[in-house]
Each structure stands twice: as structure tokens, then as C-alpha cells.
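K.L.:
Next one to model:
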Amino acid sequence: MSGIRWWRLPHVGGNPLVRTADRVESGLLLVVVALALLAVPVAASLGSDSYGRQKLTAEAESATRQPATAVLLSDAPAETVGPHGVPVSTTVAVPASWRVAGGGRSGMVTAPRGTPAGTIVPIWLDTRGTPTAPPAPPEAAVMTGIATGVLTWTAFAAGLAMVFGALRRLLDRGRYARWEREWARLDHRSYS
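P.N.:
As a prediction, this is how the structure comes out:
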């Protein structure tokens, strides 16, 4: 018997052994599956929008930030270890100097712990020549878009599954109560 015919036979047809609760449960399952499938393009659209926003942010950052190099003016503090032997942090702020179009500048830059004075470290500068974080890579926009779409659909599908599970429990309670009544009535008849 094919899967489609198996589905129609007990749940949609006129089989007198199929209870109303079974038909309702089958209908609910169809609705849940249809809603989950309809949510795929919505989640894809949200992921696409997220990708577009992140891509624009990455492009704006790339246009306003430029790579440069800085020379450390003092030694970076040595590596410190926490109580379990794990390094507390691998980088630290260190005084440094760097060149910009209008001359030299100095300030704090991030460098690996234990780096000696005079070491050249790569930095990123904003339009004012101040150290800043590097621009977001283009791959981050792709990953953010994919994660947004997948997590949106997963959350929606999980919500649908929980609603279906709760409704199924209610239907099960009704079925069990009906079985109890039928058994009680059958048991009562056998002793009469």
C-alpha cells in the first residue's frame, strides 16, 4: 500500500474505526507541516535581509577604515595565568606610535602579551587616524544571513512542534477518558 493511500485510508476516509480525535490530530499535523513549509521562504527572506544589512555595514567599515602599522613604545605585560592554568587574556593595550597623513600619532593599541618594545604591530585606523577594530569580513555577512534564516525557521518549527505536542496531549486525554468510560460501561454490562 502506498504512503499516500495509507494516509487517506485511516484518517480521511469513512473508516468507522477511526475516531474523531484521530481525524483532528491528522488535520493538525497537516496544518503544522504546511505552516513549517510556508515558513521556509519567510525565513529565507529574513536571512537575505540580514545578509544585505551586514554586507552594507562591512562595505561602510571597509571604506572608512585603513590598515596601518604601529611601533610599541613599551613592553607588553607578560602573560598572566588564572587559577586553573588558563591564560587570562592573550592581548593587552600597550602605548604605541604610528604615522598618519598629517604626521605622527601615539596612543594605546592592542598587542599580544609579552611583545617587546619596538615591535611593529598591525592596526586599523578610522578616518580621524584613531585605532579601531578591523572591518567585518565579507564572509561574516554570509554567515549572519544563513544563521538568521536557519535559526528563524528552526525556532518557528520548534514552536509549531510544541503547539502540536500540547494539542496532541489534549486529544490523548480525551481519548483516554473515552476509553475509560467505554471500559467502565463494558465492565458494568458483564456483571449485570
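K.L.:
switch to C-alpha atoms for all contacts and neighbour counts from now on
P.N.:
OK.
K.L.:
Scan the protein for its longest helix.
P.N.:
Counting by DSSP state H, the longest helix found in the chain is helix 138-191.
K.L.:
tell me which strands and helices it is in contact with?
P.N.:
Helices and strands touching helix 138-191, by 3 or more C-alpha pairs under 8 Å, 6 or more residues apart in numbering; DSSP states H and E, are helix 20-64.
K.L.:
Please state the offset of the helix it packs on from the chain centre?
P.N.:
12 Å (C-alpha atoms, centre = their mean, to the nearest Å).
K.L.:
Also compute the angle for it relative to helix 138-191, please.
P.N.:
Angular relation of helix 20-64 and helix 138-191 on a 0 to 180 degree scale: 170 degrees, by axes from the mean of the first three to the mean of the last three C-alpha atoms, to 10 degrees.
K.L.:
Tell me the helix or strand right after helix 20-64.
P.N.:
strand 66-72 (DSSP states H and E).
K.L.:
where's the residue lying closest to residue 175 once chain neighbours are set aside relative to residue 164, distance?
P.N.:
Counting by C-alpha to C-alpha, 6 or more residues apart in numbering, residue 21 is the residue found nearest to residue 175 once chain neighbours are left out, at 7.2 Å. According to C-alpha to C-alpha, to the nearest Å, residue 21 stands 13 Å off from residue 164.
K.L.:
Before we compare anything, build this one as well:
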Amino acid sequence: MTRRPPTTVTRVRLWRWKRNPLKRHCDVVEAWIVLVTWLLAVAAGVFTGQHAAHSMDETFSARRAEVHPVSAVLTDAAARTLPNESGYEDGRVWATVRWTTADGTVHTDRAKVVPGTPAGSSVTVWADRADHMVSPPADRSEALLQTVLAGVLVAQVAGTTVWAGGRLVRARLVRRRLAEWDEEWRRVEPEWRNLSGGRG
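P.N.:
Model (predicted):
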């Protein structure tokens, strides 16, 4: 019966942190590079992700503060069918609406409403501080979703960037170590051949 070799993953992964007569200074440096890279990648991801999410949340909050809902009236009945146009459609049609501001100024503009809405119907539109019609702001759930997605995306990009930088540094260290091994082998090989009687 063949004995299977031990499969202790911890010893394989953490050998650079343990006492080992074959361990070199470059092995210790590589271990620290790996540790610092992961710590920096996590820290950069968390920090940039939170910052991006906070910025997005402030943007949505500022947008909501700059606009306000207005009760308007359709001046004409809305079309009953959607126009045959290519592109994105949200199931609504354009119609002319009218509203009066607090100072008595009458405004007219075009807004999207449900098809077939009769003239004189009351609809809610959004206006800025200058009483110009604008697109409605994102609602709370949509703003939260976009904020979370932005934070996750930025965190992933930042963490990956730091991790890739650490991999490049580690790759250079590995190439240097291999070059040192080649140099040592060129020095040791003649002696090894003499000791082994010229075999190999």
C-alpha cells in the first residue's frame, strides 16, 4: 500500500516565515512583499470604495436638493400609441404641459406621460430652481443601487491595481533570485562534477 505524502497546505504557503537553513534573504523579502501587497490592496479597495460611494451619495443628494416636483396640466391629449422609432422606449409619450409658479409665471414645456392621458389631466414634472423643466432625480432605491455599484467597482479596480503592482515587484525579485541561482550553479557545478566522479 502506497503512503500518500502529507498535504499540509499551511507549511507550503508559510515556509518563508519559518526557520529554514535553505531560506535566503530574498525569500524573506518576497514574503513581506506578498503580505504588504495584500494589506495595501485591501486597504486601497476599502478606502477608495467608500470614498466613491460617499461621492456618489453626495451627488444624488445635491441633485435632489436642486430640483422639486411641480404639478402641471396637460394642454392637449397625449397620443394613444407609441411612435415607431428605434431606440430605448419607456412606454410613455411626449405631451405639452403647463404649470404656474408661485409668482404667477406660466410655463409650458414637453414632458413624458402615459399614452392616452386626456387634456386637462394633472401630472407631476420636475423643475430646477430657475423653474426650467428637468429630468426627475433618481429615487432612493435607484440611488442606493448606483452608489453601491460604484463603490464596489472602484474598490475592485483600486485593489487590483495595487495587487498587480505587487506582482510586478515580486516577479522582478523572482527573476533576480533565478539569476543568482544560475550564477551559483555555474560556480558549484565543476566541484560537483569532480566529487561525483565526472558523472552527469
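K.L.:
that older thread, how distant is the longest helix of structure 1 from the center of its chain?
P.N.:
That offset, for helix 138-191 of structure 1, works out to 23 Å (C-alpha atoms, centre = their mean).
K.L.:
do stretch 92-99 of structure 1 as well
P.N.:
Per C-alpha atoms, centre = their mean, the centroid offset for stretch 92-99 of structure 1 relative to its chain is 36 Å.
K.L.:
residues in contact with that stretch?
P.N.:
Here stretch 92-99 of structure 1 makes contact (C-alpha atoms under 8 Å, 6 or more residues apart in numbering) with 68-77, 104-113.
K.L.:
Could you do stretch 29-43 of structure 2 as well?
P.N.:
Applying C-alpha under 8 Å, 6+ apart, the contact partners of stretch 29-43 of structure 2 are 16, 17, 158, 159, 160, 161, 162, 163, 166, 169, 170, 173.
K.L.:
Taking those, please make a ChimeraX selection of just the buried ones.
P.N.:
In ChimeraX, a selection of the buried entries from the contacts of stretch 29-43 of structure 2 looks like this (16 or more other C-alpha atoms under 10 Å):
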select :16,158,159,160,162,163,166,170,173
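K.L.:
What residues does the residue most central in space within structure 2 make contact with?
P.N.:
Centrality entry for structure 2: nearest residue to the mean C-alpha point is residue 153, 0.7 Å, by C-alpha atoms, centre = their mean. Contact analysis of residue 153 of structure 2 by C-alpha under 8 Å, 6+ apart lists residue 49.
K.L.:
at 6 Å what do you get?
P.N.:
Applying C-alpha atoms under 6 Å, 6 or more residues apart in numbering to residue 153 of structure 2 gives no contacts.
K.L.:
ok, whatever residue of structure 1 lines up with it to residue 1 of structure 1 distance?
P.N.:
Residue pairing (TM-score structural alignment): residue 153 of structure 2 is matched to residue 151 of structure 1. To residue 1 of structure 1, residue 151 of structure 1 is 37 Å away according to C-alpha to C-alpha.
K.L.:
Structure 2: which residue goes with residue 162 of structure 1?
P.N.:
Residue correspondence to structure 2 (TM-score structural alignment): residue 162 of structure 1 is matched to residue 164.
K.L.:
count of neighbours near residue 20 of structure 2?
P.N.:
9 (other C-alpha atoms under 10 Å).
K.L.:
Correction: the previous question concerned residue 123 of structure 1.
P.N.:
A count of neighbours around residue 123 of structure 1, defined by other C-alpha under 10 Å, yields 19.
K.L.:
Any figure for the gap between it and residue 102 of structure 1?
P.N.:
From residue 123 of structure 1 across to residue 102 of structure 1, the span is 17 Å (C-alpha to C-alpha).
K.L.:
Equivalent analysis for residue 146 of structure 1, please.
P.N.:
42 Å.
K.L.:
try residue 71 of structure 1
P.N.:
17 Å.
K.L.:
Please apply the same query to residue 133 of structure 1.
P.N.:
21 Å.
K.L.:
Alignment lookup: residue 17 of structure 2 to structure 1.
P.N.:
Taking TM-score structural alignment, the alignment pairs residue 17 of structure 2 with residue 12 from structure 1.
K.L.:
Leaving out sequence neighbours, find the closest residue to its match.
P.N.:
Distances taken as C-alpha to C-alpha, 6+ apart place residue 23 nearest to residue 12 of structure 1, at 6.9 Å, with adjacent residues excluded.
K.L.:
That concludes my questions; thank you for your assistance.
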